[in-house]
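A.B. asks: Model the following, please.
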Amino acid sequence: MRWVSNAYLQFLQGQGSGIKMLLEFTKEMPKQATRLTIDFSSLIGPLFFEWVVALLFPVMLTYLVYEKQHKLRTMMKMHGLGNGPYWIIYYAYFLILSTVYLVLFVIFGALIGLNFFKTNDYGIQFVFFFSFINLQIVLSFLAATFFSKVNTAQAIAYLYIFGSGLMAGSLIRNFLEGGKFPRHWITVLEIIPAFSLYRGLYELSQYAIRASETGNPGIQWSDLNDHTNGMRDVMIIIIVEWLVLLPVAYYFDYAASVGNSSGLLSIIKRLLRKNPTWRRIAVNEVADNDVHVEMEKLDIIKERETVDQVLQQRNSGYAVVCDDLKKVYHGKDGNPDKYAVRGLSLALPYGECLGILGPNGAGKSSFISMMIGFSKPTSGNAFVQDFSIHTDMENIYNSMGVCPQNDMLWEMLTGREHLQFYGRLKSLSGSALDLAVEESLRSVNLLLGGAADKQVRKYSGGMKRRLSIAISLIGDAKVVYMDEPSTGLDPASRKSLWTAVKQAKQDRAIILTTHSMEEAEVLCDRLCIMVDGRLQCIGRPKELIARYGGYYVLTMTTSSEFEREVEDLALKLLPNARKVYHLSGTQKYELSKQQVRIADVFMAVENLKRRVEVQAWGLADTTMEDVFVKVATGAQSSDELS
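C.D. replies: Model (predicted):
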């Protein structure tokens, strides 16, 4: 720089002028030091922090709807967990979870140096966040009553969080900073939880920005008296809204759980409906005029007379009484109504196991669903220990055990933890609980290989089934429902199950549906067969076999050219012998026990074997399976003719 300046002076004055510029160094003029003081966390904090706080809402909602979708809550209710304790337990759990989450959130923000948390009073932050998480928990319970699917609840919850956050961030900031929007209307907007949360976070951020600029502390308790400060109004709105919505959410949740329905319209209809009392419910919704009074169904008429006699006594001593129970699934899109159960009447005393047989679609599971509270009867009534399934399901649940057709289990809990949980619901504790759990696990073969301490998600289908059976029998349940309990079990586990059920039915009533005729004969004191929703017969296994199976079954296999000789043999033994099976040389004939002797059959077969080649033959007594096939086939044939 000095050389350039001297060269320029010589050019102007000439080489001999001797004028030079003495420039040794340059230096800036002294000034006060400055640094960037913009607090980005306070500028962008309200919207971002709102999303962080509100993310707890879909977590809690998902948990509640998951239990509802998989009927886990109903399962807990059926083992004695009432709505009040359920609410207290889960409310406390969500409150602890939310409090820990937000305390860590505030501590972390303060540790990394965010003025949003450091400058504002921690007491105000705690009251504001604590009040809002209580409101958020109540909103989760309230919203859960209107959802039945987890995926739907999650999608709508996240859309609500991000959408309402963006809307609140846009409207509240513009209305406050614009100054033209009336403040009382801003207060009205803050009734919406997302808007009140944003307004509180906005006030905290504004005080943090001022604190960073001036060096003064952020919002303090004394600042709440400032009329321009909206924090006090926000906290009042949140607390009042929480206190108002708490009983409303509980009421809607209770109404939905009692009726097992999540629709608002269904809840309103149910609340307006008159409560049925101890009498036969007269509902004319079911037009079932197919009344069959046949001689072979005198057992059903007798059972109905027993029910009528029992209903006239207040303390009947019967465990279960079903009075003309009906269930209709109304058709949609032009489809006809489906009559699942048609006027079923039963009376079941203590110490008895009643087996319900029937083909698929006969109405067995629909009947069980009504009895355990999964669905409401269309008409009729049923009483469990003198409590009506219409009005007293809460009392019924306290003394009921259920093994549903589909396993209702927590994937993350172990088998032992399931039994410990349900055992406590049955008032077991201490050594009595430990003993009951061990006995239950042993009875269903879940102690081998450490299966009892594995998570249920690692169980096979058969192991889950065995655990469901153990849950239904643990404790002192007086009435137990088992819907196809042996499905998917191996022979050894099935035998263990039968032993456990035989021991359990000593002082309780058991209703069991099954497709296994062997299981029905081994376990059940009485059997009834349902076809197309209607009871076809009822009685002890030997009585049914004697009534519907008073015949021998002669089975013979020969080559095709000798089939005529076999037929002649059967007709010679009994002219009215009925052929029930014929395929590729194998024939089956029914021979009345009263008209034929076993010795005559053996003699006739020996004579036939001297003339023709008999590949195989056998004479069998009637089995329960034969009775089932005969009754089911006859009932379906009569329905088709009618």
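A.B. asks: Could you use CA atoms for every contact and neighbour count after this?
C.D. replies: Fine.
A.B. asks: what helix or strand does Trp498 sit in?
C.D. replies: Here Trp498 is covered by helix 491-504, with elements defined by DSSP states H and E.
A.B. asks: What's the first helix or strand after that helix?
C.D. replies: Toward the C-terminal end, the helix or strand that comes next after helix 491-504 (DSSP H and E) is strand 509-513.
A.B. asks: Which neighbouring elements make contact with that following strand?
C.D. replies: Using 3 or more C-alpha pairs under 8 Å, 6 or more residues apart in numbering; DSSP states H and E as the contact criterion, the secondary-structure elements in contact with strand 509-513 are strand 353-357, strand 479-483.
A.B. asks: Take those and write them to CSV, including mean neighbour count and distance to Thr62.
C.D. replies: Converted to CSV, these look like this (neighbours: other C-alpha atoms under 10 Å; distance: least, C-alpha to C-alpha, whole Å):
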stretch, mean neighbour count, distance to Thr62
strand 353-357, 26, 37
strand 479-483, 24, 29
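A.B. asks: Also this sequence, please, to line up against the first:
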Amino acid sequence: MAAFPVLVCALLFVMQTVVDSELGRAPFRCGCVWWECGIQHSTLLQAPSCGVRTPQRWPALVQVPDAEARALTRRHTRPCNASENCPATVLLTGRNRQLAQGLGKGLFPPVPVESYLVPHASDSWDYFDMFSRVALGSSSLPAHGLFLEPALAPNETLYVLQPQCLWHSTSISGISDGIPLQYDIQCVQALPLWCDNSSLVNHLLFSGYKGGKSSRSNEFLAGYDFLDTSMRRLHVYIWYNSTFSQDNEDDSMTVVRVARLVNMASMAYLKRLLGTDAEMNLEYLKEMPKPETRMKLDLTTILDALFFTWIVQLLLPVTLTFLVYEKEQKLILMMKMHGLKNAPYWLITYAYFLFLSAAYLMLFVIFGSLIGLDIFRLNSYGVQFVFYFIYMNLQIVLAFLLASFFSSVKTATVMCYIYVFGSGLLGDTLFVYFIEDTTFPKHWLVTMGLVPGFSLYRGIYYLAGYAYAGRNMGKPGMQWVDLNDPLNGMKDVLVLMSIEWIILLPVAFLLDQWPTWHPLYLFTFLSVKHSSLPGNKVNGASKTISIDIPMSDAILEHEFVKQLLEQMDTRSMIICHSLKKVYPGKNGNPDKIAVRGLSLALPKGQCFGMLGPSGSGKTSFINMMTGLVRPTYGTAYIDGMDLRNDMGEIYPSIGVCPQHDLLWETLTGREHLMFYGRMKNLTGAALTKAVEESLKSVNLFHSGFGDKSVSKYSGGMKRRLSVAIALIGNPKVVYMDEPSTGLDPTSRSSLWNVIKRAKKDRTIILTTHSMEEAEELCDRVGIFIEGSFHCLGTPTELKARYGGTRTLTIATKPEHTAKVEELVSQLSPGVTRIYSVSGTQKFTLPRQEVVLSDVLSAVYAARRVFPVLGWGLADTTLEDVFVRVAKEAQVLD
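C.D. replies: The predicted model follows:
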């Protein structure tokens, strides 16, 4: 991820090299003919790269509408035919109509036809000097500069605007300023059209532009408003067409042909004032001298601030996805259950992403400078460091803040990318105009800058602007002293982002740690009705808390726990005293009691099995024991430490194997064990040895899967790794929630051996739905139903207590079914047939009423009378005990 800017810079460098190479080819170099190179041999595309020591004098021209677009009358009723020499209309208005119309007629001085038709004796005749005395025009588009006049290129036609055309067209040839000339010149009648006011002029010009048949010009040559012009004062407004092409986005840079329009008005007024012999000639226009250059396209200028804003903000989805992933996969809970506290988690995660962001942006700045990106190379590196450092911290805090509102990685990723690209596009299309508008209220800029993406865009915009100015003016870019410039908003950006960072940091931490501070939670709290928790004071009186202990086994265990606590006997590794968990009801529903006053004492070296149906409260009990939820009432002591107050000291002594595998898909099994081993204070050789032994114990070492990512593990391998994580570091207490789920018989048997070895020097609480697993592993078993124990004891004791029957199965031919039933019923009146299918019958025999020898005698007697295909006698299983206790619990409820 940190190397991504390097790839971007490398891509930009390659693209810039390719562009520079293409621009260095002949179509873009200064034009040459044989040994001579110069602007006179260049095309419009080549001319800007030519060196011009003595710029050419180009005649000032008028932009003449195309013939098919010219307006003929005020109402424009008759369209102009392109083959006709249609007149070019000039709109006139002014307060003094007579004077204005007289000046309008003088805009186009008549030229005798002989001036063009009579050949001149010398090729040195200065046609450009002659062009300065007439109203000369062209319909060709003007260029961006005056290095080469497009109207004087070959095959172009020049127009001479006359009051009356006494001649139609002619051609001229010669040399002017050393440039050979050969042009077609056409006479175009200029038709002054009077308008009553300037509004009408404006309306006609706009209507003509909207309805023009050509995108290169509108219907009118120009418009003149002589206002209050008199014989003592010239005051004139001039309308002209600057929208030469609707398809050309660069027309705003075009040199507009306005000079000749101004000169025509000045010349007409001067002749009116001093006589027809007076002249004020506009001889030529030309550029300043320039050296030879190469055409260059700077990609950074094209990319603009938007590109750099997107590149920097791409770290936000990475950070947010990481945080939400750990929350969605419950990896944070797993780390907390193994002892990681909130503050270290925040500190480590924050430092990690700060380091990643710093490496990301440092590489971007370094490699951007190496390939010549001016936004990095010209601006002060100190200013850039402070700006990016503050924004990096703000972006990390923003990710922590947003992570509190998402529980799905996909949703968080989509919404974050919408924010990244949306804030960049809004900044480039909307926010930039507010920045450039000096009249826009500053406080609104600050308000909009509260969105971190806008603040980032604004800062990069200023850096790009100073780099652009520095490149064109040969000055350094933004320096520290420039922050005091009133037009430079970088100081405001730095202050605003710093304040946001400082404020959002504790807010994000509180939202992450205390969900009751969450604004959405507060809204829910105000909108629903909650039932009061037991123990809360209502109207000044404290409600008593009831502890439900319904069964004799639970009563005996409760008394035993009380005795241990009274004697301060802490030899038991786990002592639970009246643990109760109540979840408050919402919307008028009653409270949900998950655990009802559980009391339990477990010594070292014992594996205790919790059996119970789904939803009975087993997971809530484990969550209380691991510190994920706080008990509503009661407490527990683990190795003498109180669950309510000493959880920080308890965590290094416990291990947890959750019901669902909580693993990082990108880490290997070895890396998981190394991580959790360090959390159990293992280091150095001891850590390496513990990891090796753990991998071997769960059969992940020799297969080589210990060094493969967890994403390549099967479900059974992930389960074995979860058990290894729970046992790493020799914890004194281990909680295992259905550890063998999803394992094949061979892997399950191997895992049972691991748990058997592990329980010799530690206490294990195991929940399972497998009665076979409970009988194999558990020294004591408790059947947990509706939040409380209904029976406690060893598997043998429970089978003896609740298993008052034996099961007899006999298989014969179907015709002997009645005889078998009669023979078995003689053993005891309490015999019950469970089922009979195709000669196979199953009976339950009361243990107290039927002696085992009588059963054997009855089977041998039956075999003498008819064939017995098979028979079997089985004692009560733990599964039978569980079913019986569960049914009794339902009857009691």
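A.B. asks: any chance of the helices and strands packed on strand 509-513 of the first structure in TSV, with distance to Ser261 of the first structure too?
C.D. replies: As requested, those are exported to TSV (distance: least, C-alpha to C-alpha, whole Å):
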stretch	distance to Ser261 of the first structure
strand 353-357	27
strand 479-483	22
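A.B. asks: Quick one: closest of these to Tyr250 of the first structure.
C.D. replies: Set against Tyr250 of the first structure and scored by C-alpha to C-alpha, those come closest in strand 479-483, at 29.0 Å.
A.B. asks: between the closest one and strand 509-513, how big is the angle?
C.D. replies: 10 degrees (axes from the mean of the first three to the mean of the last three C-alpha atoms, to 10 degrees).
A.B. asks: Determine how far strand 479-483 of the first structure lies from the middle of the whole chain.
C.D. replies: 18 Å (C-alpha atoms, centre = their mean, to the nearest Å).
A.B. asks: which part of the first structure lines up with the helix or strand hosting Phe675 of the second structure?
C.D. replies: Secondary structure from DSSP H and E places Phe675 of the second structure in helix 669-679. Residues 415-425 of the first structure are where helix 669-679 of the second structure lands when matched by TM-score structural alignment.
A.B. asks: what about the helix holding Phe675 of the second structure, how far off from the first structure?
C.D. replies: Following the fit onto the first structure, the mean deviation recorded for helix 669-679 of the second structure is 1.2 Å by mean C-alpha distance after the TM-score superposition for the first structure.
A.B. asks: Show me which positions of the match of helix 669-679 of the second structure end up buried.
C.D. replies: Of the residues in stretch 415-425 of the first structure, those with enough neighbours to count as buried (16 or more other C-alpha atoms under 10 Å) are 415-420, 422-425.
A.B. asks: who's in contact with the equivalent of Val432 of the second structure over in the first structure?
C.D. replies: In the first structure, the position corresponding to Val432 of the second structure is occupied by Arg173, as judged by TM-score structural alignment. Shown in contact with Arg173 of the first structure (C-alpha atoms under 8 Å, 6 or more residues apart in numbering): Tyr202.
A.B. asks: Quick one: list the elements packing against the helix holding Phe675 of the second structure.
C.D. replies: Contacts of helix 669-679 of the second structure with other secondary structure elements, assessed using 3+ C-alpha pairs under 8 Å, 6+ apart, are made with helix 684-697, helix 715-727.
A.B. asks: For the most centrally placed residue in the first structure, give its distance to Ser369 of the first structure.
C.D. replies: Residue closest to the mean C-alpha point of the first structure, counted by C-alpha atoms, centre = their mean, is Lys71 at 1.2 Å. With the distance defined as C-alpha to C-alpha, to the nearest Å, Lys71 of the first structure ends up 12 Å from Ser369 of the first structure.
A.B. asks: tell me the contacts of Ser750 of the second structure?
C.D. replies: Going by C-alpha under 8 Å, 6+ apart, Ser750 of the second structure touches Val698.
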